[in-house]
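Mind looking at a prediction? Sequence and model below.
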Amino acid sequence: MIQTLDGMFAKSSNTARQAAIGALMNTRMTGRSVRDHCLKMMAHISTAEVMGAKLEQEMKIDMILESLPNSFSQFKMNYNMNKLKLTPVELMHELESAERSLGKQESAYHAESSSKPKGKPKGGKKNKKQKEIGPAVKPAAMKKPKGKCFKCGQKGH
């Protein structure tokens, strides 16, 4: 009777373990924070282990890293080049730090790209005034006098 029960429940635990590993392998980070994603991945890992999966530490880390979007490619490269050995919780903290610096870079990029382009107009087109008058050269009398520096208060910068 014990063998019969064991046989019946062994099939369901295999199915549950396979489902947990499938969820672990198919989970990808979407728009939420990296902390939420790591916690979700660790929950999948824990479920798979409870169901009998034997996952080594390196495999857990590799699965978490592979589930991250391309915006973390620099982090992954640094992790591999420096041959780091972290636990999933330590990895989560490092990823949070990387996410914060990615956010700063993104906001700096958006601020820079939203400003008007400087320099010549695209396509080599000239301004109408420049075509009619010629190059825009200011005579010395037209130059504005230099005022006080807003940082130090000195004149003539």
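Sure thing, it's come through.

Every contact and neighbour count from this point should use C-alpha atoms.
OK.

list the helices and strands the longest helix along the chain packs on?
As assigned by DSSP state H, the longest helix anywhere in the chain is helix 88-114. Under the contact criterion of 3 or more Cα pairs under 8 Å, 6 or more residues apart in numbering; DSSP states H and E, helix 88-114 touches helix 34-50, helix 57-66.

The longest one vs helix 88-114, what angle?
Between helix 34-50 and helix 88-114, the angle formed by their directions is 150 degrees, by axes from the mean of the first three to the mean of the last three Cα atoms, to 10 degrees.

just how off-centre is helix 34-50 within its chain?
Centroid displacement of helix 34-50 relative to its chain, using Cα atoms, centre = their mean, to the nearest Å, is 19 Å.

cool, and the shortest one?
The chain centroid and the centroid of helix 57-66 are separated by 17 Å under Cα atoms, centre = their mean.

do stretch 9-18 as well
Centroid displacement of stretch 9-18 relative to its chain, using Cα atoms, centre = their mean, is 36 Å.

What residues sit buried inside it?
For stretch 9-18, the neighbour count (16 or more other Cα atoms under 10 Å) marks 16, 17, 18 as buried.

any residues touching stretch 83-99, and which ones?
34, 35, 38, 42, 57, 58, 60, 61, 72, 75 (Cα atoms under 8 Å, 6 or more residues apart in numbering).

Please compare the first structure with the one that follows:
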Amino acid sequence: MSEGSTVGAHVIKIMGYIQTLEKLGFPLKDELATDVILQSLPDSFNQFVLNFNMNEINKTPPQLLSMLRTAEINLKNVGPKPVLMVRKGKKKCKSVAKSKGDGKTKTDGKEALRPKKGIKKDGKCFHCGKNGHWKRNCPIHLQEVKKAKTSEASTSEASKEKA
């Protein structure tokens, strides 16, 4: 079938060929006849063929003809497919927010991260419970971490020497 011709005339022509095969002693089952009709359709009916096969619709050739006529009407109503145009280049479009004069202006990202009141210097340490420092700055905690690292290093070296 050529693109732009009516699907009705094409399917009736294919059904005539199928009837001629039956007269010659080579009858085709409805499923095979349906497949022959669907395979002879142009690319514009690809979506219809896909849906037909995915839903496993079992129709006789005359029923398929009526479905194809309906699909052809729907294809004509859709119109041409949209075309995506791509430009070559490095320039990117950036949207710029403009101030509307309401007194609110967008701030820089660095300003938004600054605390409003400042950081409290006097905090209670979760490790030793004393005021004036936090756990990450606690001298007792830092000594324990240092000892743990040295003991891990010595035990790993001893296990390597045994092996």
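That came through fine. Only a predicted model underlies this, so the values are computations on that prediction, with no experimental measurement involved.

And the TM-score between them?
Once superposed, the chains reach a TM-score of 0.51 (TM-score structural alignment, normalised by the length of the first structure), with 97 aligned residues with a Cα RMSD of 3.0 Å.

returning to what we had before: of the helices and strands packed on helix 88-114 of the first structure, flag the one that's most buried.
helix 34-50 (a mean of 18; mean count of other Cα atoms under 10 Å).

Which part of the second structure matches that one?
Counting by TM-score structural alignment, helix 34-50 of the first structure pairs with residues 7-23 of the second structure.

swap in stretch 12-25 of the first structure?
Taking TM-score structural alignment as the measure, the second structure aligns no residues with stretch 12-25 of the first structure.

cool, and stretch 64-83 of the first structure?
With TM-score structural alignment as the criterion, stretch 64-83 of the first structure aligns to 37-56.

Tell me which residues of that stretch come out buried.
37, 38, 41, 45, 48, 49, 52.

Let me have the residues you listed in a markdown table, extended by distance to residue 82 of the second structure and secondary structure.
A markdown table is the format used below for these (distance: Cα to Cα, whole Å; DSSP: H, G, I helix; E, B strand; the rest coil):
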| residue | distance to residue 82 of the second structure | secondary structure |
| --- | --- | --- |
| 37 | 28 | helix |
| 38 | 25 | helix |
| 41 | 22 | coil |
| 45 | 17 | helix |
| 48 | 19 | helix |
| 49 | 21 | helix |
| 52 | 24 | helix |
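
which among those gets closest to residue 112 of the second structure?
Nearest to residue 112 of the second structure among the buried residues of stretch 37-56 of the second structure: residue 48, at 54.3 Å, using Cα to Cα.

Return the residues in contact with the closest one.
With contact set as Cα under 8 Å, 6+ apart, residue 48 of the second structure has these partners: residue 71.

now residue 25 of the first structure
63, 67.

Confirm that it sits in a helix.
Yes - under DSSP: H, G, I helix; E, B strand; the rest coil, residue 25 of the first structure falls within a helix.

mind checking how far it is from residue 133 of the first structure?
Here the criterion is Cα to Cα, to the nearest Å. By it, residue 25 of the first structure lies 67 Å from residue 133 of the first structure.

Identify the residue of the second structure aligned to residue 93 of the first structure.
Under the alignment (TM-score structural alignment), residue 93 of the first structure maps onto residue 66 of the second structure.

on that earlier part again, closest to residue 129 of the first structure among the buried residues of stretch 9-18 of the first structure?
Out of those, the member with the shortest distance to residue 129 of the first structure (by Cα to Cα) is residue 18, at 72.3 Å.

Now the closest one: which helix or strand?
helix 2-26 (DSSP states H and E).

returning to what we had before: want to throw the helices and strands packed on helix 88-114 of the first structure into TSV with distance to residue 102 of the first structure?
Listed next are these as TSV, based on distance: least, Cα to Cα, whole Å:
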stretch	distance to residue 102 of the first structure
helix 34-50	11
helix 57-66	16
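
Nearest to residue 112 of the first structure among these would be which one?
helix 34-50 (25.4 Å).

Mean per-residue distance, the closest one versus the second structure.
With mean Cα distance after the TM-score superposition for the first structure, helix 34-50 of the first structure departs from the second structure by a mean of 0.4 Å once superposed.

one step back: now do whichever helix or strand comes after the longest helix of the first structure: which range of the second structure does it align onto?
Remark: after helix 88-114 of the first structure, the chain's next helix or strand is helix 128-133, criterion DSSP H and E. Under TM-score structural alignment, helix 128-133 of the first structure corresponds to no residues of the second structure.
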